[in-house]
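> Structure for the following, please:
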Amino acid sequence: MMEGFDRKWNKNSTTNPTATYTNLSHGEYQFLVRGIDKDKVSQARKLTIIIHPPWYKTNIAKVFGGLLAFLITFAGFQLYKQTFRRIEVEKMNEKKMQFFINISHEIRTPLSLIIDPLEKLISLPSNAENQRLFGIMHQNANRIFRLINQLMDVRKLDKGKMLVKFQETDLCSFISNIAESYNYLATSKEITLEVIKEKSTIKAWIDPLNFEKVITNLLSNAFKFTNTGGKITVYISELKRSAQIIVEDNGIGIKKTDSEKIFNRFYQVNSKETRNITGTGIGLHLSRSLVELHKGRLFAEPCENITGSRFIIQIPLGNKHLVKEDLITSENMLPAPSQAFLDIPTSSKLQNTPSKPQSTYKIMVVEDELEIRNYLVEELKPLYKVIAFENGKQAHSCLLKEMPDLILSDIMMPEMDGITFCKKVKNHIETNHIPIILLTALSKEEDKAEGIETGADMYLIKPFSTNFLKKSIVNLLENRNKIFNKWKNKNEKYELDPIDIQSHDEILIQKVMTIIRDNISNNDLNVEMLADGVGISRVHMHRKLKEITNQSARDLIKNVRMKQAAYILVNKKINVSEVAYSLGYSSLSHFSTTFKSYYGISPKEYAEQEQNNTQTEQS
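Okay, here's the model as predicted:
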């Protein structure tokens, strides 16, 4: 019997005096053996058996396993904390970015009323001191504008919507021109600014508009952190496979521990030297992101032997590393970049050919900001008859009464915003021909797309130039007169709008109108049916109708049906439901809703009103 394992004695015969145990756990056992002869039982003999545990069940293994489990748990907890902290930092950065963008939108409107009038003052004759003061104001106003644009650029980079177009550029002349625009700032701060070029010409493929932002940010930082009497040097050189630009200053410098952190978004060095220097903390982050779009790198390091810092840009030579679709050749070069600090404009620079007076035209201004509304009215009043409203609801209520030739509207307004107002204008038969210019501080691509999709003819971002706005108004009015003619008198109420078209376009319109007339009662009449009948693609049909009639195929079909409905209601003695079904409407409510959106009243009210007018005229 095995004590601790067997509960009773096991009997074996003398022919098989063995005991076998195969499933003993580790530990100490006592094996007892005794003999039995009839009724006699011998004294039990005892054998001590010790079974050692496997290595993984030893005490040392248990301690090690517990320690390992603790370390894994601790590491997992730390990883969770870091992930949670990273998510919280990302959320906080997103909130900061959204806050800055919201503030930027608010700043754009008053900035419009600073830059544009200031440019007008600069263009006027004045003494040298006034010109100097105006120049300082103009430079700082543009600095605010650049900061706003930096915030927008960071958002575009986050969304992957930053547009880059590369062209071969001489870095030496490109950077020298930017540096020259800082001469006034260098003189005022008594700082020496020098550009050292290894060669007279170093060609590289860059996006001038975005790369200028990088150089501007680095130079602005250098001036910000360099004391009076200091020196800033820009080195331009060519390495084996890349071009290198170094912006070096002998300012307060940076620590090695901060050389990477300064490129983090919103990071600012906290030291007694930088405590009184303010900034947004996004300039270097944006600069590195833009350099990386050029497949290059931007890094910082302390200056050797002297106090100061060096920012180094390295971008590959040639264009094999770039996407072919992003390259721009000499046939379609981008415009030259704007300068970081603009020269004080003279009257000759800002003189524009005055727009031809159009006193017969009426412009509707819709803007909730009193100052900018009054400013627009004063600027346009010498050229046009101007009416102004503070929101879309007020403007829409007077739209049919005033019938302006062009609408100038803000987007963000109380009661009815500009997008809703634009939709209502473009969906009404009497007003869908009116050009609309949207003015807004919203500069995201999706905002622009939404504005254009509603039918707006132009989308201007604040701050804007009134000279550009005036010329845009002239062009829109002239172009609209070429492609669309309004009804001339009441007798043409039920006729289609006269269209000024060329002979091949006239043939196309005749075919389209024949198909519409023959299928006007067909509920399936649409652009596909028109395209199939004429023998062109759906996209081509839509584009041609838009060019010729300024209407989509759907709107053209709707216009014809509504005019035909108005004619039948007045001249035929049939009820509204019969009119609806005869014009391809399977739903009476849909017909009534569409009719009311075009004429402002229901079909029944329209018929009664026209009959009353006819009786009044006859009497």
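
> Every contact and neighbour count from this point should use C-alpha atoms.
Fine.

> helix or strand for G533, which one?
helix 527-534 (DSSP states H and E).

> one more to line up against the first:
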Amino acid sequence: MNFSTKINEIGRLIDNYFTLPGDKPEALATRKNFFFFLVRGIPLVATLGIVFFFQGCIHLATAFWIFTVSELFILLIFMLKRKHTILFVLINQYFYILFSFVAVVYFGGILYSGGTVFIGLAGALVSLSFLSPNQIKYLFIIYICSIIIEAFLQPLLVPVPELTPGLNLLLFVLHLLVISFSLYITLRTYLQQSLKAKKMEAEHLKELDKIKTKFYTNITHEFRTPLTVILGLTNPSLKMNSTKLKKNISLIRRNGNRLLQLVNQMLDLSKLEAKAMQVSYIQSDICPFIHSLIEPFTHLANKKNIRFQFSTEQKELNMDFDPEKMESIVSNLLSNAIRYTPQGGSINFSVSVQSPEHPENTYGYSPLPVREYNSSQLLSIRIKDSGPGIEKSEIPKIFERFYQVESDTASRNEGSGLGLLLVKEMVNLLHGNIFISSTPGKGTEMKVLLPISNKAKKTEFEEEFTMQGEGEEVKNLNKTKVRNDKELPVLLIIEDNHDVAAYIKMVTDKKYELLSSENGIKGIEIAQENIPDIIISDILMPGINGYEVCATLKNDFRTSHIPIVLLTARTDKESQITGYEKGADAYVTKPFDPRELLVRLEKLIEMRENLKTKYKTLSLVPEPDMEESRDPEEIFLLKTKEILNRYYSEDSFNAEALSQQLGISRSQLFRKLKALTGLSASRFINFYRLSVAKQKVLKSNLNISEIAYEVGFNDPAYFSRLFTKEFGSAPTLFRLNTSDNTSDHS
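The predicted model follows:
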């Protein structure tokens, strides 16, 4: 082990020894600095005592040894009681001033004590690195008072004979060097701390700015989503009759309530932080009230295929509670749990009564101090989910303003970021406590404890709440409507917000056959299976986000041709650029005009129709290099042409055989070719055979029957009918007319 390694090992041991539970980095740094300050000075002072002893200066040596022993004693006590660093700093610096005063008086005053007065100044200066301004002020006041007293006592003091003028000068220079060194150390420490503080402040401001930007982006998304539904359903261009409008009143009202809830959350938080929020207790049975609060969330959980379990041992519990505060606490905690719990997961919600004697440190981390409850019973509300969990280092931060956990599911879990902060402040206002324990990959448990009392006026609580679940009109709109009267373009809607999905379905219902998915993973599966004509996808969704959906479908030859419209509340250019980089064909921001959405969809389908002629004629042009082509549609058609080129002469080669060669289902092949060329798979195979036959009619001397057999038709008459339909004349006349035209040209 080399020298630097040993030094590093010693440094780690010192860090471990001085690190205490719950320490901040600043506390550890202060503790270590004071330790090194004492350790550096003690050997030097002890050595000087020995030197002066051998020089016969017994009084001087004794003074140095008294100072050494006193410093050693302070150091040893500090090592044992290292938590109270500032107290030991104060004791040490006051000792410097006291020792300086006694030594000056003993050795004959300021002029004859060899600059011992500087020891007190050194103590006062060193305090600048450790103490608060108020503590430093009193230190300097006492030091200055000691100098004034020494000056008044100077005529009465007698110099010690062993302190000769030469030794007095030497000690003066020595003490001046000590004070200079102390001043240097103090200034260096101050500058280092100042630079470090500025750097930390800059980093903090940068991080705060980043978090604020994310917060405002997320809160904008939270506002834009309900606004999309409200503004959309009240848009005059929809021309809804009174019956249809009446059916959608509950949809508009629910999204209006969501906006109101967001605004109230922000106002409540402002009131809490300004200490302006009042508690309005009522005394009633809290059990039916909690039942009414969780009812909407059971519907929401079922809708997400989450197993929601509620348990309580209390059939009746009369206590004081504030209905608004309790609703805010329970609603935010349950919303959080449902938001982060994946489909197929579980949430356990339980209510019980417990005594305050149970040690709270077994519940997990709490952002609030330990409570001394004035109640013999506590209401315990426990919510446990099977979500992704939270890293231990992030748990203390989730109750901070603007902070949101970074995770694989972050894209779908972006919200206002106020919920847990609001819960913490509400619980604190109610003199309770909140705890969280979490294991990454296993889930999170939140526990709220509130004191039970019966002091408020008794009130009969009326159970009155609005269902937050999905209305019947939304459920009905979720059903895919299959039309048999005429063929409509197939539109796939990938949107996790049921109200927004319902609104899009209402806007597009008459013009498209609708498919829907509430998450990206299922949306990709539906797209690959059904090959829709166009897709609308939200960006922030469960599982994978809209960008990933877009990239996945655009890189799959089965779905690469499908136009994709990304729908989001994000209006910044960076988000739009990211969408286009992933292959999006259009970008629509919430809230949107229904006419704009319909026009975008219509124009994208028109563009796809215009490309059909190009893709259809690929079978007639010379075959380009597939590796040079970057268009996935061209690559697909050229690959199809390559297969047809090998098998077109076999009369048994059909659409089923082609789909097997391409590795996709027959229905997928049908939808893909229909979207690209306007032809079914069977018609596309025949078109290719006829295109080859056309070349043989023009450039070979084979008779028409021979050409028909060569291109895979075992019925020459059927071949002639198809040829005539495709090219406008029978094969024989086509050859004759072409030959005549060539001759006339010559």
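
> Now the TM-score, please.
Remark: TM-score between the superposed chains equals 0.39 [TM-score structural alignment, normalised by the length of the first structure]; 293 aligned residues with a CA RMSD of 4.9 Å.

> re earlier: in the helix holding G533 of the first structure, what's buried?
By 16 or more other CA atoms under 10 Å, the buried positions in helix 527-534 of the first structure come out as V527, E528, M529, L530, A531.

> quick one: contacts for the closest residue to the second one other than its chain neighbours?
Counting by CA to CA, 6 or more residues apart in numbering, R538 is the residue found nearest to E528 of the first structure once chain neighbours are left out, at 5.9 Å. Taking CA atoms under 8 Å, 6 or more residues apart in numbering as the contact definition, R538 of the first structure lies against V527, E528, A531.

> want to try JSON lines for these, with distance to S589 of the first structure as columns?
Shown next, in JSON lines, are the contacts of R538 of the first structure (distance: CA to CA, whole Å):
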{"residue": "V527", "distance to S589 of the first structure": "23"}
{"residue": "E528", "distance to S589 of the first structure": "25"}
{"residue": "A531", "distance to S589 of the first structure": "29"}
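
> from these, which is closest to H504 of the first structure?
A531 (15.8 Å; CA to CA).

> related to what we said a few turns ago, from the buried residues of helix 527-534 of the first structure, which is closest to K385 of the first structure?
Once CA to CA is applied, the member of the buried residues of helix 527-534 of the first structure that ends up nearest K385 of the first structure is V527, at 39.0 Å.

> circling back to that earlier point, for the buried residues of helix 527-534 of the first structure, could you give me TSV that also reports distance to T514 of the first structure?
Output for the buried residues of helix 527-534 of the first structure, formatted as TSV (distance: CA to CA, whole Å):
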residue	distance to T514 of the first structure
V527	14
E528	15
M529	12
L530	10
A531	13
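
> Relative to F99 of the first structure, which of those residues is nearest.
V527 (45.0 Å).

> Excluding chain neighbours, give the residue nearest to the closest one in space.
Per CA to CA, 6+ apart, closest to V527 of the first structure is A553, 5.5 Å.

> mind listing what that neighbour touches?
Counting by CA under 8 Å, 6+ apart, A553 of the first structure touches N526, V527, M541, H542, L545, K546.

> how near is the third one to D555 of the first structure?
In this view, M541 of the first structure and D555 of the first structure are 13 Å apart by CA to CA, to the nearest Å.

> Pick out whichever of these two has more residues nearby.
For M541 of the first structure and D555, the more surrounded residue by other CA atoms under 10 Å is M541, and the numbers stand at 22 against 15.

> Return the set of buried residues in the helix or strand containing that one.
M541 of the first structure belongs to helix 538-549 when assigned by DSSP H and E. For helix 538-549 of the first structure, a neighbour-count test (16+ other CA under 10 Å) marks M541, H542, K544, L545, K546, I548, T549 as buried.

> Give me the neighbour count for N221 of the first structure.
For N221 of the first structure, using other CA under 10 Å, the count is 16.

> again with E94 of the first structure
13.

> Check D744 of the second structure too.
For D744 of the second structure, using other CA under 10 Å, the count is 8.

> would it count as being in a helix?
Yes - per DSSP: H, G, I helix; E, B strand; the rest coil, D744 of the second structure lies within a helix segment.

> ok, now how distant is it from V351 of the second structure?
On the measure of CA to CA, D744 of the second structure and V351 of the second structure end up 97 Å apart.

> Need the three-state assignment for the closest residue to E3 of the first structure other than its chain neighbours.
Computed as CA to CA, 6+ apart, the closest residue to E3 of the first structure that is not its neighbour in sequence is Q30, at 5.3 Å. Using three-state DSSP, the structure places Q30 of the first structure in strand.

> quick one: contacts for Q30 of the first structure?
M2, E3, G4, K46, L47, T48, I49.

> what about it, distance to I196 of the first structure?
Distance from Q30 of the first structure to I196 of the first structure, by CA to CA: 95 Å.

> what do you get for L147 of the first structure?
From L147 of the first structure to I196 of the first structure the distance is 28 Å (CA to CA).

> Next: G66 of the first structure.
For G66 of the first structure relative to I196 of the first structure (CA to CA), the value is 64 Å.

> Among those two, which residue is more densely surrounded?
More neighbours surround I196 than the other of G66 of the first structure and I196, with 15 against 12 (other CA under 10 Å).

> After the helix or strand harbouring L79 of the first structure, which helix or strand is next? Please name it.
Here L79 of the first structure sits within helix 59-123, counting by DSSP H and E. Downstream of helix 59-123 of the first structure, the next assigned helix or strand under DSSP H and E is helix 128-159.

> Need the three-state assignment for K384 of the second structure.
K384 of the second structure ends up strand, using three-state DSSP.

> Spatially nearest residue to it, not counting backbone neighbours?
Ranked by CA to CA, 6+ apart and with sequence neighbours excluded, the top spatial neighbour of K384 of the second structure is E445, at 4.2 Å.
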